[in-house]
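*Asks:* Need coordinates for the following:
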Amino acid sequence: MCAAPVHKDQGRLRAFLEAEARAAGFDGLRITRPDQVREAGSRLAEFVARGRHGTMQWMADRLEQRADPARLWPQARSIVMLAMNYAPGHDPLEILECKSRAAISVYAQNRDYHDVMKGRLKTIAAKLAARTGADVKVFVDTAPVMEKPLAEAAGIGWQGKHTNLVSREFGSWLFLGSIFTTAELPTDEAEADHCGSCRACLDVCPTDAFPAPYQLDARRCISYLTIEHKGVIPAEFRAAMGNRIYGCDDCLAVCPWNKFARRASEAKLQAREDLRAPELAELLALDDPAFRAFFSGSPIKRIGRERFVRNALIAAGNSGDRRLVPPVERLLADDSPLVRGMAVWALSQLGGSERIATLRASHGPDSQAEVEEEWRCALTGTGTTAWRKKAS
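*Replies:* Below is the predicted model of the structure:
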């Protein structure tokens, strides 16, 4: 096999890459090698073996490639990791007190970050290839690449106790992308762990999704439940979700390192004003065409209208706002059994046992067992026990 290309002036090449990264809107660039994340593979294997990946079967299906970047592309000699800051200019937890409005994770209030980053990465990669003669491949969270361990190995940050990447410059607010290349590039030192004795991210989690520091059980995570999980959300977690309808920023937002994060450039990642605190009533009224149109260009579109309205109905049930009863009642006749079932639950939480009985009589038995179970729980007042965090 031919030797990997080595650029004659590594210092100038590094300066070139950093300048191109800045020009493309990236806030950090570091370099590592494919063999620098071996321990991450064993941690991932244990995560999957314990079933903590939930229904994310894609993690198990390509486990070996995730564990070892060399299996994904054996010819790769260097990995350029790039980071883009998306720190908000406000406290993202304030919205949790506005019960009739929806809390959407900060990252999803912007354009889909895959679309924002991939084209820019391809531009940098093409220039790297032209200058070195090396082959390149670009990845942005759409291939079996473990971006966070690679970013740690490259020195961009470290994986905190919440398992997300933390940076001394940008806190917990970073998008990551990578350029794999056959070029031999000078590497950076790995970043050390700076979490210390802090456990703010662990203690704030509404559903106690961290079995131990640096471990996550996705099955309990609100981000997983609202985005990845396709079916009925277990009753024990619904009250804890509050008005979080897409993702959860709690563990990110309380990280003390965020005090060093500069607000992301509005020109680079501008949040949509209508996604900062949308009214639940408006979201509940979205049919499929309206959902697709409203979330065009947004990562939210990927979960589909059914899961999205499911999440909004849980938020409505937690709101205590009786004004939401009419739009929720209309969804009792929705085509989706998942939506119908969550509408039943939401109405049971908004109160009025007599009204529940009347609605049951008018709608009659449902053909789907999961919807019937929600009716049974609503009529008997069972099955709605909220998750209560363990005492610290």
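*Asks:* drop to CA atoms for contacts and neighbour counts, all remaining ones
*Replies:* Fine.
*Asks:* In the single longest helix found in the chain, which of the residues would be classed as buried?
*Replies:* Secondary structure of the chain per DSSP state H: the longest helix is helix 113-132. Neighbour counts over helix 113-132 (16 or more other C-alpha atoms under 10 Å) mark 113-114, 117-118, 120-122, 124-129, 132 as buried.
*Asks:* cool, stretch 295-305 as well?
*Replies:* Of all the residues in stretch 295-305, those buried under the rule 16+ other C-alpha under 10 Å are F295, S298, P299, I300, K301, R305.
*Asks:* same for the helix or strand hosting the last one, what does it pack against?
*Replies:* Counting by DSSP states H and E, the secondary-structure element that holds R305 is helix 304-319. Counting contacts by 3 or more C-alpha pairs under 8 Å, 6 or more residues apart in numbering; DSSP states H and E, helix 304-319 packs against helix 235-241, strand 244-246, helix 280-284, helix 288-294, helix 337-350.
*Asks:* distance between that helix and the chain's centre?
*Replies:* 17 Å (C-alpha atoms, centre = their mean, to the nearest Å).
*Asks:* Would you mind listing the buried residues in it?
*Replies:* Buried-residue list, helix 304-319, by 16+ other C-alpha under 10 Å: 305-319.
*Asks:* Where do the strands of the stretch 51-200 of the chain begin and end?
*Replies:* Residue ranges of the strands in the stretch 51-200 of the chain, as given by DSSP state E, counting those that start in this stretch, are 78-85, 103-104, 136-139, 158-159, 165-166, 174-181.
*Asks:* what about D287, how many residues close to it?
*Replies:* When neighbours are defined as other C-alpha atoms under 10 Å, D287 has 13 of them.
*Asks:* For the closest residue to it other than its chain neighbours, give its distance to G242.
*Replies:* Distances taken as C-alpha to C-alpha, 6 or more residues apart in numbering put R305 closest to D287, at 7.4 Å, once the chain neighbours are dropped. Per C-alpha to C-alpha, to the nearest Å, R305 is found 19 Å from G242.
*Asks:* Now the second one, please; I'll put the structures next to each other:
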Amino acid sequence: MIGSHQLVSQVRAWARELGFSQIGVAGVDLSSAEEGLAQWLAQGFHGEMHYMAAHGTRRARPAELVPGTVSVITARMDYLPRSTSDDWQAVEFDRLRRPGEAIVSAYARGRDYHKVMRGRLQKLAGRIGEEVGRFGHRVFTDSAPVLEAELASRSGQGWRGKHTLVLDRDAGSMFFLGEIYVDMALPASAPVSAHCGSCSACIEVCPTRAIVAPYRLDARRCISYLTIEHAGPIPLELRPLIGNRIYGCDDCQLICPWNKFAKKSALPDFDARDGLSRRQLGELFAWREEDFLRFTEGSAIRRIGHERWLRNIAVALGNALRAGRQEARVALETRRDDPSALVREHVEWALAQGE
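*Replies:* Alright, predicted model coming up:
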């Protein structure tokens, strides 16, 4: 039978063929991460993401989550669209200065990464099975109580940046993470050293001050959380800080010096869709539910639903109106009597920004 070191080398080769940029291997002893996780949950920094607390320590115990797990294969996949320019960080910051333009986080402009990653991880697991025979495994892509960043950093995918995301010297942080829990003992990859140094750019640039300390994120203040995970009204004091971001936020990554090395995706799946890039807020606010479902088919955005989509855009329109964009008022007036109380409340707030 093929040796474990040789198998890992072969897995890396198969992974590259499938569009992954790097493969690592981690052990299952994450006990040293449990205290930090418990403190983060105790402070309520997870907000309404109750699933994070519900699974408790199982997040840090792979062998409890999937009995029989001995090793974790971690995978990284770059997601910048193939058409991304070399000065993409400056281009994205420029978009934030155009209040009438709708900004969707870069990772969500193409196909839903859950579908892409999961499908290719399953194919990778299939290749492994062809080589070693039947083996126990389970694939994850941001889909279960898994400490993805912890596993990634322990398996040499990078280090945890001060914004809590994984950073790599040769690829920045613009990549997705996925895992295959396996019942085979594989040689663990060596972790890499941290290279943030004294830089605190990500902390300083965060519009809502969600990075409350180095390596500590209060999700309740994070624009990505507020526009994606949070179901109710967006807190009043945070609405003006959201600007024209309608789905997610990339600021802490845009400012990061290491992201000048971010890689373009090898796959067409993450190319930006016409309906989700370079669009005006008023255009997107006019989408009926059937339009929303049609334009977001196969996209991660569909997960938030039409109501939250309108809520987010209403906030952005209010910020545009405050910036003097009078066409925002016209768009907002069209939904003043929206069937959703959540949308109506945000529309009224937005209209008041022009008074």
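*Asks:* Average separation of the helix holding R305 of structure 1 from the aligned part of structure 2, please.
*Replies:* Helix 304-319 of structure 1, aligned to structure 2 and superposed, deviates on average by 0.6 Å (mean C-alpha distance after the TM-score superposition for structure 1).
*Asks:* Now do that helix: everything it contacts.
*Replies:* By C-alpha atoms under 8 Å, 6 or more residues apart in numbering, the residues outside helix 304-319 of structure 1 that reach it are 99-100, 102, 226-227, 230-231, 238-239, 241-246, 280, 283-284, 286-288, 291-292, 300, 324, 328, 336, 338-339, 342-343, 345-350.
*Asks:* can you check stretch 151-160 of structure 2 too?
*Replies:* Applying C-alpha under 8 Å, 6+ apart, the contact partners of stretch 151-160 of structure 2 are 22-26, 72, 74-76, 149-150, 166-169, 177, 188-195, 215.
*Asks:* rerun at 6 Å
*Replies:* If you take C-alpha atoms under 6 Å, 6 or more residues apart in numbering as the criterion, stretch 151-160 of structure 2 is touched by G24, V25, A26, V166, L167, D168, S189, A190, P191, V192, A194.
*Asks:* So what does the third one match up with in structure 1?
*Replies:* In structure 1, A26 of structure 2 lines up with T32, judged by TM-score structural alignment.
*Asks:* quick one: contacts for that match?
*Replies:* By C-alpha under 6 Å, 6+ apart, the residues touching T32 of structure 1 are S78, I79, A154, T187.
*Asks:* Pipe those into TSV and attach distance to A218 of structure 1 and neighbour count per row.
*Replies:* TSV is the format used below for those (distance: C-alpha to C-alpha, whole Å; neighbours: other C-alpha atoms under 10 Å):
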residue	distance to A218 of structure 1	neighbour count
S78	31	22
I79	28	27
A154	26	26
T187	32	16
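*Asks:* quick one: which of these is nearest A261 of structure 1?
*Replies:* Relative to A261 of structure 1, the closest of the contacts of T32 of structure 1 is A154; by C-alpha to C-alpha it sits at 19.5 Å.
*Asks:* And the closest one, how far from A49 of structure 1?
*Replies:* A154 of structure 1 is 27 Å from A49 of structure 1, by C-alpha to C-alpha.
*Asks:* how much space between E297 of structure 2 and E289 of structure 2?
*Replies:* Counting by C-alpha to C-alpha - E297 of structure 2 and E289 of structure 2 are separated by 12 Å.
*Asks:* typed the wrong thing, it's M117 of structure 2
*Replies:* Per C-alpha to C-alpha, M117 of structure 2 is found 27 Å from E289 of structure 2.
*Asks:* cool, H195 of structure 2 as well?
*Replies:* In terms of C-alpha to C-alpha, H195 of structure 2 sits 45 Å off from E289 of structure 2.
*Asks:* same question, G3 of structure 2
*Replies:* Taking C-alpha to C-alpha, one finds G3 of structure 2 at 54 Å from E289 of structure 2.
*Asks:* Which one's more surrounded, the two?
*Replies:* The neighbour comparison of G3 of structure 2 against E289 (other C-alpha under 10 Å) goes to E289, with 14 against 9.
*Asks:* ok, the more buried one - contacts?
*Replies:* Under the criterion of C-alpha under 6 Å, 6+ apart, the neighbours of E289 of structure 2 are H306.
*Asks:* Mind doing that once more with 10 Å?
*Replies:* Listed by C-alpha atoms under 10 Å, 6 or more residues apart in numbering, the contact set of E289 of structure 2 reads F295, G305, H306, E307, W309, L310.
*Asks:* Who are the contact partners of the residue most central in space within structure 2?
*Replies:* Most central in structure 2 under C-alpha atoms, centre = their mean is Y107, positioned 6.7 Å from the mean C-alpha point. Applying C-alpha under 10 Å, 6+ apart, we find Y107 of structure 2 in contact with 78-81, 113, 174-176, 248-250, 270-272, 300.
*Asks:* try 7 Å
*Replies:* Y107 of structure 2 makes contact with Y79, according to C-alpha atoms under 7 Å, 6 or more residues apart in numbering.
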